[in-house]
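1. requesting a structural model of the entry that follows:
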Amino acid sequence: MRDYFDSYAVVAVLLLLGCGIVAGALAANRMLRPHRPTPEKLTTYECGVDPVGGDWAQSYVRYYVFAYLYVVFAVDAVFLFPWATVFSAPGYGLTTLGEMFVFLGFLAAGLAYAGKKGVLSWV
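-> Predicted coordinates:
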């Protein structure tokens, strides 16, 4: 039983050591860095252009939908690679082919739905 808890003690010591190193580095950084805030340093920096107007702006929800659709189809591509390796294994060919067509069918239906709703138009 003692060996069991000794292994946890090693992990705890290494965790504390790691946290101590990170805390020491952050403390050293705080003590050694110059700290002279000015109003110019505290303004928002946007590609070298001075900020004009208010700090609140609207953005289209459509951009988030584009990002979401990209993630969905990127995940689809991730699932295609393992399928390609299993497809060549003996005894799995026809079964995996059918499963992949069902999977691609669901994705095609989702893409058709997004197109029908007008999400994919770049207006």
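
2. only C-alpha atoms for contact and neighbour calcs from this point on.
-> OK.

3. distance check, the most centrally placed residue in the chain against residue 65.
-> Taking C-alpha atoms, centre = their mean, the centroid of the chain lies closest to residue 71, which sits 9.4 Å from it. Residue 71 is 10 Å from residue 65, where distance means C-alpha to C-alpha, to the nearest Å.

4. ok, now residue 115?
-> 12 Å.

5. identify all contacting residues around stretch 73-93.
-> Residues from elsewhere that reach stretch 73-93 (C-alpha atoms under 8 Å, 6 or more residues apart in numbering): 96-97, 100.

6. so of those, which ones are in helices?
-> 96-97, 100 (DSSP state H).

7. list just the nearest of those to residue 27.
-> Set against residue 27, the nearest of those by C-alpha to C-alpha is residue 100 (53.8 Å).

8. which residues sit in contact with the closest one?
-> residue 83.

9. what of residue 69?
-> No contacts exist for residue 69 under C-alpha under 8 Å, 6+ apart.

10. can you do 10 Å?
-> Residue 69 makes contacts with 63, 75, 110-111, 114, 119-120, as judged by C-alpha atoms under 10 Å, 6 or more residues apart in numbering.

11. can you tell me which of those residues are buried?
-> Burial of the contacts of residue 69 was assessed by neighbour count (16 or more other C-alpha atoms under 10 Å); the buried members are 111, 119-120.

12. contacts for stretch 13-28?
-> 8-12, 29-31.

13. one more, for comparison:
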Amino acid sequence: MLAAYLPIALLLLFATGLAILVVVIGESFGPKNPNRIKGSPYESGMTPLGEGTRRQPIRFYRVAMLFILFDIEVVFFLPWAVVFRSLGLFGLIEMAIFIVIVLVGYVYAWQKGALEWD
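-> Down below sits the predicted model:
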């Protein structure tokens, strides 16, 4: 039974070994001349205007988290749509419950003002 997974294990082992080898070779043979300019953030070839490490407003993280939460539902919708006919009524009811839960989360985020940019 586990013999069927041997090619996958070998592929993962090979990919991990290759990644480690590339990093080691790069660190060993790469030029080492650090300076202040290399440590500064790149701003499209323009002179940096300020500090590159400033705090971002929380609204960006809030929007990103909501995007991730509501984007995960697509991960469940696509396989369900592919096998919809073979699941029958049980699959339809199960997905309806999932959609209701997602909509409750959406309404909750809306009521709490998480979708407002101000």
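
14. looking at the ones in helices among the contacts of stretch 73-93 of structure 1, spot the one nearest residue 35 of structure 1.
-> residue 100 (58.4 Å).

15. the closest one matches what in structure 2?
-> Using TM-score structural alignment, the partner of residue 100 of structure 1 in structure 2 is residue 95.

16. from residue 12 of structure 2, how far out is its match?
-> For residue 95 of structure 2, the distance to residue 12 of structure 2 (C-alpha to C-alpha) stands at 34 Å.

17. could you tell me where the helix or strand where the residue nearest to the centre of structure 1 lies falls in structure 2?
-> Residue 71 of structure 1 is located in helix 61-87, with elements delineated by DSSP states H and E. Taking TM-score structural alignment as the measure, structure 2 aligns residues 58-84 with helix 61-87 of structure 1.

18. and that stretch, which residues are buried?
-> Buried-residue list, stretch 58-84 of structure 2, by 16+ other C-alpha under 10 Å: 66, 80, 84.

19. is the most far-flung residue of structure 2 relative to its centre in a helix, a strand, or coil?
-> Most distant residue from the mean C-alpha position of structure 2: residue 33, 33.6 Å away (C-alpha atoms, centre = their mean). Following DSSP: H, G, I helix; E, B strand; the rest coil, we place residue 33 of structure 2 in the coil state.

20. alignment lookup: it to structure 1.
-> Checking TM-score structural alignment: residue 33 of structure 2 goes with residue 36.

21. would you mind measuring from its match to residue 42 of structure 1?
-> Distance of residue 36 of structure 1 to residue 42 of structure 1, given as C-alpha to C-alpha: 11 Å.

22. quick revisit: distance from the chain centre to the match of helix 61-87 of structure 1, please.
-> The chain centroid and the centroid of stretch 58-84 of structure 2 are separated by 11 Å under C-alpha atoms, centre = their mean, to the nearest Å.

23. ok, longest helix in structure 1?
-> Identified as the longest helix of structure 1 according to DSSP H is helix 2-32.

24. next one: that one to chain centre, how far?
-> Remark: helix 2-32 of structure 1 is offset 28 Å from the chain centroid, using C-alpha atoms, centre = their mean.

25. and what of stretch 87-102 of structure 1?
-> That offset, for stretch 87-102 of structure 1, works out to 30 Å (C-alpha atoms, centre = their mean).

26. buried ones in it?
-> Using 16+ other C-alpha under 10 Å as the test for burial, stretch 87-102 of structure 1 gives 87, 96, 100.

27. need these in TSV (columns: distance to residue 16 of structure 1).
-> Output for the buried residues of stretch 87-102 of structure 1, formatted as TSV (distance: C-alpha to C-alpha, whole Å):
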residue	distance to residue 16 of structure 1
87	47
96	48
100	48
